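*Asks:* Sequence first, predicted model second:
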Amino acid sequence: MAMTAGEIEKLIKDAFPEAQVTITDLAGDGDHWAAEVISASFVGKSRVQQHQMVNAALKEALAGPLHALALTTRVPA
């Protein structure tokens, strides 16, 4: 069963409560998502480390119902 945008956002916000999170359904099928995560937690981290942090928050979902996720991360401006 596919995940909803709200479910994905909640998992990310649970790990990064201060983050600005934008979830986009890329294909309109509820199965292919893009997430933009802007968080002060990423300060001083490489892009790879930032993605690893978000992937860790989504670990169980990525192993199951979350089929495809394009991830963009950055620190607040």
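*Replies:* Right, received. Where do you want to start?
*Asks:* Please make it C-alpha for all contacts and neighbour counts, starting now.
*Replies:* Will do.
*Asks:* For W33, which three-state class applies?
*Replies:* strand (DSSP: H, G, I helix; E, B strand; the rest coil).
*Asks:* correct me, but it touches T22?
*Replies:* No - using CA atoms under 8 Å, W33 makes no contact with T22, being 10.3 Å away.
*Asks:* which one of those two has more residues nearby?
*Replies:* Ranked by neighbour count (other CA atoms under 10 Å), W33 and T22 place W33 first, with 22 against 14.
*Asks:* Look up how far E7 lies from that one.
*Replies:* Computed as CA to CA, to the nearest Å, the W33 to E7 distance reads 12 Å.
*Asks:* here's the one I want to compare it with:
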Amino acid sequence: MEIQFKDGLVPVIVQEKRTREVLMLAYANATALELTRTTGYAHYYSRSRQKLWKKGEESGHFQQVCRILVDCDEDAVL
């Protein structure tokens, strides 16, 4: 699958593995997705700060990623 980025970003819906509760909606660029894949921890792109960030760096609430799914239109990530 080839992820379709719009303006360099793709929406990412974050879900809790066990309960499937939706935790957040964020955005990622290609670098954030690659960091997520290689480290196993969620990385996003902040549109307001115009920079990458690792979830939990400031809050301590890190998100360990179990798997990455792409929707059928290849324009959103779960």
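*Replies:* Thanks, I have the structure now. Since the model is a prediction, treat every value here as computed from it, not as a measurement.
*Asks:* what's the TM-score here?
*Replies:* After superposition, the two chains reach a TM-score (TM-score structural alignment, normalised by the length of structure 1) of 0.28; 54 aligned residues with a CA RMSD of 5.1 Å.
*Asks:* Where does P11 of structure 2 sit, in terms of helix or strand?
*Replies:* strand 10-15 (DSSP states H and E).
*Asks:* Please apply the same query to K13 of structure 1.
*Replies:* K13 of structure 1 belongs to helix 5-15, assigned by DSSP H and E.
*Asks:* go on, A26 of structure 2?
*Replies:* Using DSSP H and E, A26 of structure 2 maps to strand 22-28.
*Asks:* and if you look at A32 of structure 2?
*Replies:* Going by DSSP H and E, A32 of structure 2 is in helix 30-39.
*Asks:* Packing partners of that helix?
*Replies:* strand 43-46 (3 or more CA pairs under 8 Å, 6 or more residues apart in numbering; DSSP states H and E).
*Asks:* Tell me the helix or strand right after the strand it packs on.
*Replies:* Using DSSP H and E, the next helix or strand after strand 43-46 of structure 2 towards the C-terminus is strand 51-54.
*Asks:* That next one: which residues count as buried?
*Replies:* Judged by neighbour count using 16 or more other CA atoms under 10 Å, the buried positions of strand 51-54 of structure 2 are 52-54.
*Asks:* Could you provide these in CSV, with additional columns for distance to V22 of structure 2?
*Replies:* Listed next are the buried residues of strand 51-54 of structure 2 as CSV, based on distance: CA to CA, whole Å:
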residue, distance to V22 of structure 2
L52, 22
W53, 20
K54, 18
